[in-house]
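Asks: can't give you the sequence, but here's the structure:
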C-alpha cells in the first residue's frame, strides 16, 4: 500500500462503544518512568490517562493544562513500534476538549520554545470525543520505527485550560530496546568499522 503525502487525518467511528484491551497494545510498551507532560497542572497526572480503558474512565481523572491551553507529551517506548491509530478523549466542559494535536516521532528535547520550529509528521483536527468512539488513523509510512512520540496539543475549543482523560495508542511492537542500540547503529554505520580485506579501513569521499 502506498504512502499518503497528506499530513492531516480524518476521524473514523468505532462500530461499538467499548474498546478491547488488545486494541491499545502499545500502552504496555510505554516507558512510564520517562513519560512527561509539559504544562500539566498536577504533577504526574499524565500517567493515569494511558493506564486504563475508555470504559473505566472516571471524568474526575484527567490531565489539565496549567498556564494556558497547551500540553506537550513526551512518550518514550521500550523498543521500536509502529503507530497505526490514536484515540483522544477530553474531559470537563466541551470547550476544554483539545482541538488539534501534532505528532512528532523520535524527536527528543522538544519544549514550547522550539516545538513550532519543527514540522509535525502529522496534524490531526480533533472532535469533542466524549466516549472514546473516534479513532484517528495514522499515516503509517511516517511512523514505522518509533521509539518515542511527542503529542502537542496547542488549542482547545475556547476554554482557558485543556483537559484530556484518555489517550489510546494502537499499533505493533517491533523490537525490544535491548536490541535497539545495534539496530540504530547499523542504520548509521561508521565506515571505519567496515573494512575490506586487503584494503584496510577507508573513508568514502562524497562528490
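Replies: Received the coordinates, thanks. Note that the coordinates shown come from a computational prediction; the quantities given were computed from them, not determined experimentally.

Asks: for the rest of this, base every contact and every neighbour count on C-alpha atoms.
Replies: Fine.

Asks: skipping adjacent residues, who's closest to the most centrally placed residue in the chain in space?
Replies: Geometric centre of the chain, nearest residue: residue 149, 3.8 Å, by C-alpha atoms, centre = their mean. Leaving aside its sequence neighbours, residue 149 sits nearest to residue 105 (C-alpha to C-alpha, 6 or more residues apart in numbering; 4.5 Å).

Asks: now for that neighbour, how many residues are close by?
Replies: 22 (other C-alpha atoms under 10 Å).

Asks: residue 147 now?
Replies: Neighbours around residue 147, by other C-alpha under 10 Å: 24.

Asks: for residue 18, see how far away the residue nearest to residue 149 is.
Replies: According to C-alpha to C-alpha, to the nearest Å, residue 105 stands 28 Å off from residue 18.

Asks: try residue 36
Replies: Remark: distance between residue 36 and residue 18 (C-alpha to C-alpha) = 27 Å.

Asks: which one's more surrounded, those two?
Replies: residue 36 (19 against 14).

Asks: any idea which element the residue nearest to the more buried one when sequence neighbours are not counted lies in?
Replies: In space, and not counting its chain neighbours, residue 36 is closest to residue 74: 5.3 Å by C-alpha to C-alpha, 6+ apart. Take DSSP states H and E as the rule and residue 74 turns out to sit in strand 71-90.

Asks: once you drop chain neighbours, what's closest to residue 21?
Replies: Closest to residue 21 by C-alpha to C-alpha, 6+ apart is residue 53, at 7.1 Å.

Asks: and the comparison structure, right after this:
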C-alpha cells in the first residue's frame, strides 16, 4: 500500500528554521558527477533540484520531463545513508508529480527496470512550499549507497515539473579496508613454505 506525505503537525513550526535545513542537507553527500535524471527536457537540469533548504522556493532552477510525464533519478551517494524522509516541491498546476517510487541500491536503472516492485511508494499531494514530508521505512532504507526515485505520473499534465527534492537522514563514510587486506593477502606468505617439522615449535607472541 502506498504511503502519503504528512506535515509535521506543529502550527508553530517554522519550516525555514536552521535545524530543518541541517536535517535536509544530504544533498551535500550526493556524487553529483554521476547523478543521472532520465527524460529531463534540459540536460543537467535534474541535478539542480538537489539544493540547499533555504533555496527550495527558488523557481529559477527546476527539472521538467521531456517525452512524457515520467522522471527517473539515479542518485549515488559518496558514502552510506540512512534515509528518513523526502520532500518534493512541485508546481501548483497539474504538472506536480502524483506518485513517487523508491528503489534502494539498484544502480543505473532505466525505464525498462521500473516494472520491478519498489522498496516503497507514495501517493503524493501537491506541495509548493515544502510542507509535506514523505517518511521512509528506516529499516528498509538503511545503508543506502544509491537511491533511485521514479515519478511515474502527475496530476494530468503532459509534462512533470519539480523545483526541489530534499533528502533527510544520516550519513556515514564507507571505509574500504577489505580491499587493502585482500591485496595484501595475495602476496606470497613465507610461512606457507616453512619446514613442517617446525609446526610443533612454540613461538613467543610479539
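Replies: Arrived safely. Everything numeric here is computed off the predicted structure, so don't read it as measured data.

Asks: quick check: TM-score for this pair?
Replies: Superposed pair, TM-score by TM-score structural alignment, normalised by the length of structure 2: 0.79. Supporting alignment: 178 aligned residues with a C-alpha RMSD of 2.3 Å.

Asks: quick one: what helix or strand has residue 179 of structure 2 in it?
Replies: Assigned by DSSP H and E, residue 179 of structure 2 falls in helix 177-185.

Asks: show me what residue 144 of structure 2 aligns to in structure 1.
Replies: With TM-score structural alignment as the matching criterion, the partner of residue 144 of structure 2 in structure 1 is residue 146.

Asks: what does residue 35 of structure 2 give?
Replies: For residue 35 of structure 2, the residue aligned by TM-score structural alignment is residue 35.

Asks: its match reaches residue 76, doesn't it?
Replies: Yes: contact criterion C-alpha atoms under 8 Å: residue 35 of structure 1 and residue 76 qualify, at 6.2 Å.

Asks: who has more neighbours out of those two?
Replies: residue 76 (23 against 17).

Asks: helix/strand/coil for the nearest residue to that one once chain neighbours are set aside?
Replies: Nearest non-adjacent residue to residue 76 of structure 1, counting by C-alpha to C-alpha, 6+ apart: residue 148, 4.1 Å away. For residue 148 of structure 1, the assignment made with DSSP: H, G, I helix; E, B strand; the rest coil gives strand.

Asks: list the contacts for residue 148 of structure 1?
Replies: Contacts for residue 148 of structure 1 (C-alpha atoms under 8 Å, 6 or more residues apart in numbering) come out as 74, 75, 76, 77, 105, 106, 107, 108.

Asks: ends of stretch 155-164 of structure 1, what's the gap?
Replies: First residue to last in stretch 155-164 of structure 1 (C-alpha to C-alpha) measures 12 Å.

Asks: and that stretch, which stretch of structure 2?
Replies: The aligned range for stretch 155-164 of structure 1 is 153-162, by TM-score structural alignment.

Asks: can you give me the buried ones in the matching stretch?
Replies: For stretch 153-162 of structure 2, a neighbour-count test (16 or more other C-alpha atoms under 10 Å) marks 153, 154, 155, 159, 160, 161, 162 as buried.

Asks: I figured the second one hits residue 93, correct?
Replies: It stands for residue 154 of structure 2. No: under the criterion of C-alpha under 8 Å, residue 154 of structure 2 is not in contact with residue 93, lying 9.7 Å apart.

Asks: now the helices for structure 2?
Replies: Secondary structure of structure 2 by DSSP state H: the helices cover 18-23, 177-185.

Asks: let me have the ones you listed in CSV, extended by mean neighbour count.
Replies: Shown next, in CSV, are the helices of structure 2 (neighbours: other C-alpha atoms under 10 Å):
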stretch, mean neighbour count
helix 18-23, 14
helix 177-185, 9
